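> Below are the sequence and a predicted model; questions follow.
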Amino acid sequence: MPCSPFSTLRRALLASLLAAAGAAQAGPTLLNVSYDVTREFYKDYNAVFAKHWKETAKEDVTINQSHGGSSKQARSVAEGLEADVITMNQANDIDILFERAKLIPQDWARRLPNNSSPTTSVSVILVRKGNPKQIRDWTDLGRAGVSVIIPNPKTSGNGRYTYLAAWGAGIKNGVSPDAARALVGRIFANVPVLDGGGRAATTTFAQRNIGDALVTFESEVPLILGEFGKDFEVVYPKWTVLAENPVTVVDKVVDKKGTRKQAEAYLNFLYSDAGQEVAARHHIRPRSAKVLAKYAKDFPKVGTFTVDEIFGGWKKAQKDHFDDGGLYDQIVSANKR
């Protein structure tokens, strides 16, 4: 028997009401803008946090991710991309949210422990199986006949850490600043292509088979081995830079959207045992001594230094080395002569 127009209308109204009720019950959506090589970590972390939030706050929360070269990502937020949180691998990229757009307070790094850096990593050297070029330390990347893949320090935190790792290792080994600069110059003279971010550099090395070595974060190594096979070996140099991974809520965005409570909880949970466990499983070094001890076999001991120790902090390092006309540009220009 055909339905009357009135019953059809009632069903349509009921469906609309049910859809509206479902939308009303849906929880907030957060956007985490992050750097290039954290996709897999945050995919897993988001699921763990969402479950925790549902159990403790009785609210569903959806977390979306955006990834790319760290500096490009930070500029996108400063220019209007509405990130609830930004999770970077250097403080300098977060500082610009204050300097360019006043989206966060100047003292944002004081809001959470360890200068708002819940995790760390180190820069390591990935070589082809058997290490045919016998690469053992940063100096070997500057030898004639060695080709090394490094992302562009102008666009990538990974690239900047590589530059500072090689320079700082020279200083820790007792060489002069001029000798450290010369080493960095030789290394970058051996770079055949400067990719925009760490993941693109990985593709160049592992998939396109370009280069004898790739400098990347320690956390990338298991992903590379899992995706591209076991035809690579990791080299831990005698000294390397400690990459600290800072995070912050983007105040003007969360206050506009009404998501401050969820965004702050999302970042605080990174410091919890559960959050630190997710980081450790992704070979990102946890700050928690307990969790680090549990996963000690995954994190070989290596001599590290910080950007503050050798370079006077990220602001000074950026100004001296990476701003237009800085030492990195001078090195690149000299290599082209």
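Done, it's in.
> all contacts plus neighbour counts: C-alpha atoms, from now on.
Fine.
> Which parts of the chain are strands?
29-35, 62-68, 85-87, 119-128, 148-149, 213-217, 232-235, 239-245, 247-249, 285-286, 303-305 (DSSP state E).
> out of these, nearest to residue 174?
Shortest distance between residue 174 and the strands of the chain, using C-alpha to C-alpha, is found for strand 239-245: 11.6 Å.
> Show me the contact partners of the closest one.
87-91, 117-124, 161, 164-166, 168-169, 172, 302-307 (C-alpha atoms under 8 Å, 6 or more residues apart in numbering).
> again, but for stretch 189-203
Residues outside stretch 189-203 that contact it (C-alpha under 8 Å, 6+ apart): 36-37, 68-70, 141-142, 144-152, 155-159, 211, 214, 216, 224, 332, 335.
> Any buried residues in it, and which?
Residues of stretch 189-203 classed as buried by neighbour count (16 or more other C-alpha atoms under 10 Å): 189-191, 193-202.
> Nearest to residue 289 among those?
residue 198 (27.9 Å).
> Quick check: the gap between that closest one and residue 43.
Note on residue 198: its distance to residue 43, by C-alpha to C-alpha, to the nearest Å, is 18 Å.
> okay, pairing it with this:
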Amino acid sequence: MTTLALSLAACGNQGNDTEGAAGSDAAGSQEIELLNVSYDVARDFYKDYNPMFIEHYKSEHPGTNISIKQSHGGSSKQALSVANGLQADVATMNQGSDIELLEEKGKVDANWEEAFPDYSVPFTSTIVFLVRKDNPKNIQGWEDLTQPGLEIVMANPKVTGNGRYAFLGAYGYGLHAFNKDEDKTKSFVRDLLKNVKVYENGGRAATTTFVQRNIGDVLITFENESNLAATKFGKGQVDIVFPDYSIKSESPVAVVKSVTDKKGTTEAATEYLKYLWSEPAQQLAADLYLRPSVQSVLDANSDKLPPIDTFRPNDVFGTWDEIMGTFFSEGGVFDELAINEAN
């Protein structure tokens, strides 16, 4: 367990803001350094994607040396860091509002959704439940998460995309199950939140708390994170439960043009993101239990990514601006429902 803890801690190191830019060394070869600011659960994907892209880029651009640095953390915190000046070349987030924030701040182009296929979403995921081996609490769906005495671990919806998707997944299920009855939905979600033992500051931190610290009966998190825990971090210790109805999480990407135009890295940053739709990158996503946006690759991996009935948060709750204002602003619906009354 100590070795595992050390390895996960090493994964958690964030990349640093640097002065790297496109330039030439003394021998005349071009040197390019990109910083990808991303959300914490994406670290496993980009750890393997970066060397894949570097090999591809060098084959297309002989004489050019390119390197990629990473920064990982809660998606919204990361977006705020970029908005406040972190010199990211690209932003790869797990919530549309995080890119929209950068658009509002003039960091990315207004047409960022049109820059790449699928509204600039190379892959998606969904919210599932990670439970202890053999599912001793017999959790089968969302309503089982309200049973008395159950202990839930999840990321904090106030600061992380992972937590917001988990909360919206529960709320969307309530609307679906109770025929859009808001009062019954709020009562259901309130009962669920009363069982939350720990709100972590990121998706990977929540996984560590559940798997390594052995806290809680169930972890509400992304499908890809659950599969990585079940096959690596917590192999033999946990099982995955797929609810009948859940939320689709989208992971949008964008070039931070305010940075790349000054550094001279816009072309390289664009190629870096465009390659996410290549077959090797899409298959890598599937191998890590992310759902590829390229349908042919998704279909080829249906054994590990079974069909599941999902809803888009924007179709149910409106724009991300509306979602953030209604649910996650100070005094919003989450704050209202998350208060555990003493009596």
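Great, that's in hand. Please read all numbers here as calculations on a predicted model, not as lab measurements.
> Superposed, how do the two chains score by TM?
TM-score for the superposed chains, counting by TM-score structural alignment, normalised by the length of structure 1: 0.91, backed by 317 aligned residues with a C-alpha RMSD of 1.5 Å.
> So which of the buried residues of stretch 189-203 of structure 1 are in helices?
Among the buried residues of stretch 189-203 of structure 1, the members found in helices (DSSP state H) are 189, 198, 199, 200, 201, 202.
> What is the nearest of the residues you listed to residue 316 of structure 1?
Distance to residue 316 of structure 1, by C-alpha to C-alpha, is smallest for residue 198 among those, at 23.2 Å.
> What's the match for that closest one in structure 2?
Applying TM-score structural alignment, one finds that residue 198 of structure 1 aligns to residue 203 in structure 2.
> and what of residue 104 of structure 1?
Looking across to structure 2 (by TM-score structural alignment), residue 104 of structure 1 lines up with residue 108.
> Which residue, neighbours along the chain excluded, lies closest to its match?
Nearest non-adjacent residue to residue 108 of structure 2, counting by C-alpha to C-alpha, 6 or more residues apart in numbering: residue 256, 4.8 Å away.
> Trace that neighbour over to structure 1, please.
Per TM-score structural alignment, residue 256 of structure 2 is aligned with residue 250.
> try residue 126 of structure 2
Residue 126 of structure 2 maps onto residue 122 in structure 1, by TM-score structural alignment.
> ok, residue 321 of structure 1 touching residue 332?
No - contact criterion C-alpha atoms under 8 Å: residue 321 of structure 1 and residue 332 do not qualify, at 11.5 Å.
> The two: who's more crowded?
Neighbour tally, residue 321 of structure 1 and residue 332, criterion other C-alpha atoms under 10 Å: the higher count belongs to residue 321, 22 against 13.
> Can you tell me the closest non-neighbouring residue to the aligned residue in structure 2 for the more buried one?
Aligned by TM-score structural alignment, residue 321 of structure 1 pairs with residue 327 of structure 2. Nearest non-adjacent residue to residue 327 of structure 2, counting by C-alpha to C-alpha, 6+ apart: residue 333, 4.5 Å away.
> what do you get for residue 115 of structure 1?
residue 109 (4.8 Å).
> Pretty sure that neighbour sits against residue 95.
No - here residue 109 of structure 1 lies out of contact with residue 95, judged by C-alpha under 8 Å, at a distance of 9.1 Å.
> more neighbours, the two?
Neighbours were counted for residue 109 of structure 1 and for residue 95 using other C-alpha under 10 Å; residue 95 has more, 21 against 18.
> what residue of structure 2 takes the place of that one?
Using TM-score structural alignment, residue 95 of structure 1 lines up with residue 100 in structure 2.
> Next: residue 71 of structure 1.
Aligned partner of residue 71 of structure 1 by TM-score structural alignment: residue 76.
> ok, now which ones touch its match?
For residue 76 of structure 2, the contacting residues are 98, 159, 160, 161, by C-alpha under 8 Å, 6+ apart.
> again with residue 88 of structure 1
Residue 88 of structure 1 is in contact with 34, 35, 70, 94, 245, 246, 247, counting by C-alpha under 8 Å, 6+ apart.
> from those residues, which is closest to residue 78 of structure 1?
For the contacts of residue 88 of structure 1, the residue nearest residue 78 of structure 1 by C-alpha to C-alpha is residue 94; the value is 9.3 Å.
> wait, that closest one sits on residue 74?
Yes - taking C-alpha under 8 Å as the definition, residue 94 of structure 1 is a contact partner of residue 74 at 6.6 Å.
> Counting neighbours, go ahead and name the busier of the two.
The neighbour count for residue 94 of structure 1 versus residue 74, taken as other C-alpha under 10 Å, is higher for residue 94 (29 against 25).
> Roughly how far does the more buried one sit from residue 33 of structure 1?
Distance, residue 94 of structure 1 to residue 33 of structure 1, by C-alpha to C-alpha: 11 Å.
> shared neighbours of these two, anything?
Taking C-alpha under 8 Å, 6+ apart as the contact rule, residue 94 of structure 1 and residue 33 both touch 74, 86.
> how about residue 279 of structure 1, what's its match in structure 2?
In structure 2, residue 279 of structure 1 lines up with residue 285, judged by TM-score structural alignment.
> picking that back up, what's the PyMOL line that selects buried ones from the contacts of stretch 189-203 of structure 1?
Under the burial definition 16+ other C-alpha under 10 Å, those of the contacts of stretch 189-203 of structure 1 that qualify are selected in PyMOL by:
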select buried, resi 36+37+68+69+70+141+142+146+147+148+149+150+151+152+155+156+157+158+159+211+214+216+224
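> picking up where we left off before, go ahead and confirm the match of residue 256 of structure 2 touches residue 85.
Yes - in this structure residue 250 of structure 1 lies within contact range of residue 85 using C-alpha under 8 Å: 5.4 Å.
> ok, now which ones touch the most centrally placed residue in structure 2?
Compute the mean C-alpha point of structure 2, and by C-alpha atoms, centre = their mean the closest residue is residue 94, 4.0 Å away. Neighbour list for residue 94 of structure 2: 39, 75, 161, 162, 249, 250, 251, 252 [criterion: C-alpha under 8 Å, 6+ apart].
> what about the helices in the stretch 51-200 of structure 1?
Assigned by DSSP state H, counting those that start in this stretch, the helices in the stretch 51-200 of structure 1 fall at 70-78, 91-101, 113-116, 138-141, 157-172, 177-189, 198-202.
> hmm, back to that, gap between the match of residue 104 of structure 1 and residue 98 of structure 2?
Taking C-alpha to C-alpha, one finds residue 108 of structure 2 at 11 Å from residue 98 of structure 2.
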